[in-house]
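In: coords please:
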Amino acid sequence: MFIEELTQKISLENNTTEYKGKLDRNNFVGWLKTIAGFANADGGKLFIGVEDKSHKVIGFTRNDVDKERNYFNNQVNEHLTPRPTTKIEFVRYEIKSLERFIICVHVESSPVKPVILKYNNIPAIYMRRDGFTNGATYEEIRQMSLATQNSQFDILPTDEIYNRKDFLDLLDFYAEHNNDKKYTDKALRSLGFYDKDMRLTNGALLFKDGYNGAKTGITCSVFAGFNKGSERIVTINRFHCNIIQSIKNVCDFIYQRMNHSLIKTSTSRINIDAYPKRAVFEGIINAIAHRDYFLDGTQIQVDMFRDRLEISSPGSFYQGSTIGKTYDLSSIISKRRNEVICAVLVDCNVMEAAGTGFDKITEEYSSANENHKPYIFSTSEHFTLVLPDLTFETGITNDNELQLMYTPISKSTEHDDKVLSYCYNQARKAADIAKHIGISDSSYFRKKVLKNLVDQGYLLTSKHSRTNFYKTNTDYVKIQ
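Out: Prediction:
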């Protein structure tokens, strides 16, 4: 039997059609190229269970066709980013009274391009043209990027179907912040929560009850000292849950662990929280709303130090410049990176329809002195809100040091952060480093601090005459 006997619409292999007898387990990159090429071009169909040259139908049993579909989905999920939208259709037929199936994979042209095929951590971009799949040219990659530079992760459709019963957390959250009003399906539909075919968007999926994917990952840590080079981490919690539960979990984490104090007046006592709850809530909402969900393998980072709270979200301000560090929070204007997520949070009355909500944070700290003023800094990789601890009398310490980001150091000391900051832009002598951080140039300092950082790759060394110089390894340590 030939494929033309099953359908009259089949054509020779061309820009939008290809055939595979089965998915090659030993060379899965070969057929993944086709999927990526279709997604980067005009879309297409891949028929599985059909010989590519003869168009002879091979087919699968009911059990085998299900295994083939699962294998296809697993490899696409693992190796293609962003995941192209596909629809899988089983074509049933009978031969000698035996039931058989072929698979037709419909691949849509991706609204976000290029779709990247990654194997062994090596990325590659492919394009479908003239019936073949080849590496994309520089000009094609450039055109794809320009055409989709304003695309947003959360508006892209998924294969999951909307069911109101799957969003009880969201419905309860909406009622809680809107005087027990009911969140209607019509209101959700108008926001792009799901489309005319009832397919959920990426943003909607992150609100679903029971969601535990990596896209909403948040790590919350409490450090004993003033930086990540402190002697120990007191607590570390990791959350992977829907957006509503994420908000609640992070708020609870901070509220339960922050300090409290009292100020006595002539007539009363005033309770002071380390971090105003309203400021904390606004900071968390902002981090979740403006996070770059395209960045796989990243997470929102919430770090509590002795003098401050830092809330850091992946991605710079959307369509905004890198602002460095600023105390003027009200001057920050950030366009929405995630239309669906932001619209839902606005409807839930926990986010401003315009702006970032930083005005409320500034208001909560309006009576604080200069050492207790919140600030924000942004790079091309992330943006971070810093809330000073109002119960820490001297305010934020070591403010002249660079804000660094690096993985935890084995056998770390309280001096590591200062050393790496001081040596970040210039190579330094051991004696100068010791003087800068306020300790003696002792054998302890050279062996336990400098040598430990060198041995683990955080510091690089060079020798001039008989003197060793130390410089921070910027492959291991980044400025926040």
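
In: drop to CA atoms for contacts and neighbour counts, all remaining ones
Out: Fine.

In: what about stretch 311-320, start to end distance?
Out: One end of stretch 311-320 sits 19 Å from the other (CA to CA, to the nearest Å).

In: next, the buried residues of it.
Out: Residues 311, 312, 313, 314, 315, 316, 317, 318 are the ones in stretch 311-320 that count as buried (16 or more other CA atoms under 10 Å).

In: name the nearest residue to the first one, sequence neighbours excluded.
Out: In this structure, residue 311 finds its nearest non-sequential neighbour in residue 302, 4.6 Å apart by CA to CA, 6 or more residues apart in numbering.

In: just give the number of residues close to residue 40.
Out: 27 (other CA atoms under 10 Å).

In: that older thread, the residue nearest to residue 311 and residue 308 touch, don't they?
Out: No - Residue 302 is beyond contact range of residue 308, at 10.8 Å (criterion: CA atoms under 8 Å).

In: here is the second sequence; please produce its structure so I can put it next to the first one:
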Amino acid sequence: MRYDDQTHIASRDEIFSLGLSGKNLSYDALQTDISWNSATFNLLNSYFKELGIRIIEDYNDLVSLELAKNNVLTNAGALLADQKFIKHSLVFATYWNDFEKSNNKTGKSMDNFDGNLLEILKNSQQFIENKSNVDFKKTDTKRIEYPDYPKLAIREALVNALVHRDYNKFYDQININIYTDRLEIISPGGMVDKSKIQELDPYRIESKRRNPILANIFSMLKLMERRGSGIKRNFKYLCNTRKLQFKTYPRIYIWW
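Out: Next up, the predicted model:
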């Protein structure tokens, strides 16, 4: 395979991705061998109930959401079921208590999250918030908090990492690294069209969805928008606190 001016032997995962692309398929639309009635969707239904959306009650509901087909779950369904069907839906989270990765174990903290994407989102966001500093300013009537990273910015970055991740990379995972001066979220899979985000205007990037079924569900849950404005919103959330940077390589996407 060739990226820019470099050539390398295609990996198993890249060959699989090329096959999907050639057939105009996405990973989340592929059928699994998991029977639809072996899955429950209590967590997803709790989100639906809160938003007043019709809950999943039977097979036809799953089919209408593209979470099942031909009596089995799609990968999207497996990723959103309560059970941990897809083992490589992993997030590794590390608080380094330093400016770079180091062997210093003082204050270092690690955790791993897997299984249901909504549970992963919740746990990942909680980890970042627990390891971040919060300054505050008192006024005559209230206390105003100024966290290192606004909650909405954290959620937006995590949702994008989970929804647009390249799940064809079976032996990789999303990495969250919290350093003294920055937060990095690294997601397997570069830009869908192999471009480099650092060479583009982030305010004018065309929306391209790697996993459209997942994107649709998270959009229904008001956790992301279909029109692809996530990067713009992250700039808005962070413009008053710190400089936001993005970088992509052929195989990974970095937010920090």
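
In: ok, back up a step: contacts only, for the alignment partner in the second structure of the residue nearest to residue 311 of the first structure.
Out: Residue pairing (TM-score structural alignment): residue 302 of the first structure is matched to residue 176 of the second structure. Contacts for residue 176 of the second structure (CA atoms under 8 Å, 6 or more residues apart in numbering) come out as 91, 92, 93, 94, 183, 184, 185, 186.

In: show me which positions of the host helix or strand of residue 176 of the second structure end up buried.
Out: Using DSSP states H and E, residue 176 of the second structure falls within strand 174-178. Within strand 174-178 of the second structure, the residues that count as buried by 16+ other CA under 10 Å are 174, 175, 176, 177, 178.

In: what do you get for stretch 124-133 of the second structure?
Out: 124, 125, 127, 128, 129, 131, 132.

In: with secondary structure and distance to residue 236 of the second structure added, can I get the residues you listed in TSV?
Out: Listed next are those as TSV, based on DSSP: H, G, I helix; E, B strand; the rest coil; distance: CA to CA, whole Å:
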residue	secondary structure	distance to residue 236 of the second structure
124	helix	22
125	helix	19
127	helix	23
128	helix	19
129	helix	19
131	helix	23
132	coil	20
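
In: any idea which of those residues is closest to residue 252 of the second structure?
Out: residue 124 (18.7 Å; CA to CA).

In: quick one: the equivalent of that closest one over in the first structure and residue 304 of the first structure, what's the gap?
Out: For residue 124 of the second structure, the aligned residue in the first structure is residue 250 (criterion: TM-score structural alignment). Using CA to CA, residue 250 of the first structure is found at 12 Å from residue 304 of the first structure.

In: do residue 336 of the first structure as well
Out: Remark: distance between residue 336 of the first structure and residue 304 of the first structure (CA to CA) = 27 Å.

In: quick one: map residue 150 of the second structure onto the first structure.
Out: So residue 150 of the second structure corresponds to residue 276, using TM-score structural alignment.

In: surely that match touches residue 363?
Out: No - contact between residue 276 of the first structure and residue 363 fails when scored by CA under 8 Å: they sit 10.2 Å apart.

In: more crowded one of those two?
Out: Shown here are residue 276 of the first structure and residue 363; by other CA under 10 Å, residue 276 has more neighbours (16 against 12).

In: who touches that one in this structure?
Out: With contacts defined as CA under 8 Å, 6+ apart, residue 276 of the first structure is in contact with residue 364.

In: and what of the one 4 residues further on?
Out: Residue 280 of the first structure is in contact with residue 251, counting by CA under 8 Å, 6+ apart.

In: can you tell me the element it falls in?
Out: Assigned by DSSP H and E, residue 280 of the first structure belongs to helix 277-289.

In: assign the counterpart of residue 171 of the first structure in the second structure to helix, strand or coil.
Out: Under the alignment (TM-score structural alignment), residue 171 of the first structure pairs with residue 45 in the second structure. Following DSSP: H, G, I helix; E, B strand; the rest coil, the label given to residue 45 of the second structure is helix.

In: ok so, going back, just the buried residues of the helix holding residue 280 of the first structure, please?
Out: For helix 277-289 of the first structure, a neighbour-count test (16+ other CA under 10 Å) marks 279, 280, 281, 282, 283, 284, 285, 286, 287, 288, 289 as buried.

In: so where is stretch 25-36 of the second structure in the first structure?
Out: Residues 151-162 of the first structure are matched to stretch 25-36 of the second structure when aligned by TM-score structural alignment.

In: which residues touch the matching stretch?
Out: 85-87, 111-112, 192, 194-195, 198-204, 293-294, 337-341.

In: what's the span of it, first residue to last?
Out: One end of stretch 151-162 of the first structure sits 22 Å from the other (CA to CA).

In: same check, this time on stretch 213-233 of the first structure
Out: This stretch, stretch 213-233 of the first structure, spans 26 Å end to end (CA to CA).
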